[in-house]
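Asks: give me a model of this one.
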Amino acid sequence: MIDSVNRRTLRVLVVEDEYLIALEMEALLEELGCEVIGPAPSVKKALALLDLERPGFAILDVNLGNERSTPVAQALVEMNVPYVVATGYEAKHLPETVLRDAPRLRKPLTIHQLRRVLADPERG
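Replies: Prediction:
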């Protein structure tokens, strides 16, 4: 659980390739008192950011252009960083376990969804 005191300084990696959606996520997270890392529009950019700093939490879009965010999710697992996937897909349509078994948020995201997932990342 990420408590409200830690959430004020929680650093959240946002991995999203749609510019307007990324901006909206960033604004919502900042409204909740988080510091946003990124947004990263590609696997390459997200992994580069992870090489530079360790987030406390991450939100991953499943599809980033013509690639999936699977390598980013795997890196987060190895770093023991909690994450959720933001998608319209049902879990059964995600072939990669690291994405399929992750908590999911339905797009479009709302501040209520983000508040809930930051309070309890396992719920998604």
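Asks: use CA for all of it now, contacts and neighbours both
Replies: Noted.
Asks: am I right that Leu50 is in a strand?
Replies: No: remark: Leu50 does not belong to a strand; assigned using DSSP: H, G, I helix; E, B strand; the rest coil, it is helix.
Asks: distance from stretch 104-123 to the middle of the chain?
Replies: 10 Å (Cα atoms, centre = their mean, to the nearest Å).
Asks: which SS state does Gly33 fall under?
Replies: coil.
Asks: for Thr97, see how far away it is.
Replies: According to Cα to Cα, to the nearest Å, Gly33 and Thr97 sit 31 Å apart.
Asks: sequence B follows; please return its structure for comparison with A:
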Amino acid sequence: MVSKQLKRASRSARILILEDDLLNAFLIEDTLKQAGHEIVGPAKTVPQALGLLERGGTDAAILDLQINDEMSYEVGRKLDELSIPWAITTAHPPSFVGPQFSHVAFLSKPFGVAALLDLIEKLLDPPGEPKR
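Replies: Model prediction:
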């Protein structure tokens, strides 16, 4: 399924995944690995994600907005502080995210492989920046 829609990334990156649903985490991890990326995590809790960020070497991140009963805002703030591009995945509407993260890419669940790969390309090579 994934391999039919898969395209190799224009460049390889280390991508942090914060996702508490095992099936979603596997889909994201498998897709990104097949596209040539290295996975940081996946983290299943906010403290795990923060610990992985402290180790350094993360190029981009994909955060599930709601991790169990907790929101992933603290991880998002840390990513912003470190100037690491990131995106939110959630089944909630975009208005649920709030204005403090209006600059962050948003991917609605459920999403497909092509949408995930397009999102990662946009995170790694934002419009207006020279290609690496």
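Asks: between Gly33 and Thr97 of the first structure, point out the one with more neighbours.
Replies: Neighbour tally, Gly33 of the first structure and Thr97, criterion other Cα atoms under 10 Å: the higher count belongs to Gly33, 17 against 13.
Asks: the second structure: which residue goes with that one?
Replies: With TM-score structural alignment defining the correspondence, Gly33 of the first structure maps onto Gly36 in the second structure.
Asks: excluding chain neighbours, what is closest to its match?
Replies: Among residues not flanking Gly36 of the second structure along the chain, Ser12 sits closest, at 5.7 Å (Cα to Cα, 6 or more residues apart in numbering).
Asks: quick one: that neighbour and Gln100 of the second structure, what's the gap?
Replies: From Ser12 of the second structure to Gln100 of the second structure the distance is 29 Å (Cα to Cα).
Asks: repeat that for Asp21 of the second structure.
Replies: 25 Å.
Asks: swap in Lys4 of the second structure?
Replies: Distance from Lys4 of the second structure to Gln100 of the second structure, by Cα to Cα: 37 Å.
Asks: centre-most residue in the second structure?
Replies: Centroid-nearest residue in the second structure, with Cα atoms, centre = their mean: Ile62, separated by 1.2 Å.
Asks: SS state for that one?
Replies: Ile62 of the second structure ends up strand, using three-state DSSP.
Asks: what does it align to in the first structure?
Replies: Using TM-score structural alignment, Ile62 of the second structure pairs with Ile59 in the first structure.
Asks: that match touches Val81, doesn't it?
Replies: No: contact criterion Cα atoms under 8 Å: Ile59 of the first structure and Val81 do not qualify, at 10.7 Å.
Asks: follow-up on the earlier one: what residues are up against the residue nearest to the centre of the second structure?
Replies: Ile15, Leu16, Ile17, Leu18, Trp86, Ala87, Ile88, Thr89 (Cα atoms under 8 Å, 6 or more residues apart in numbering).
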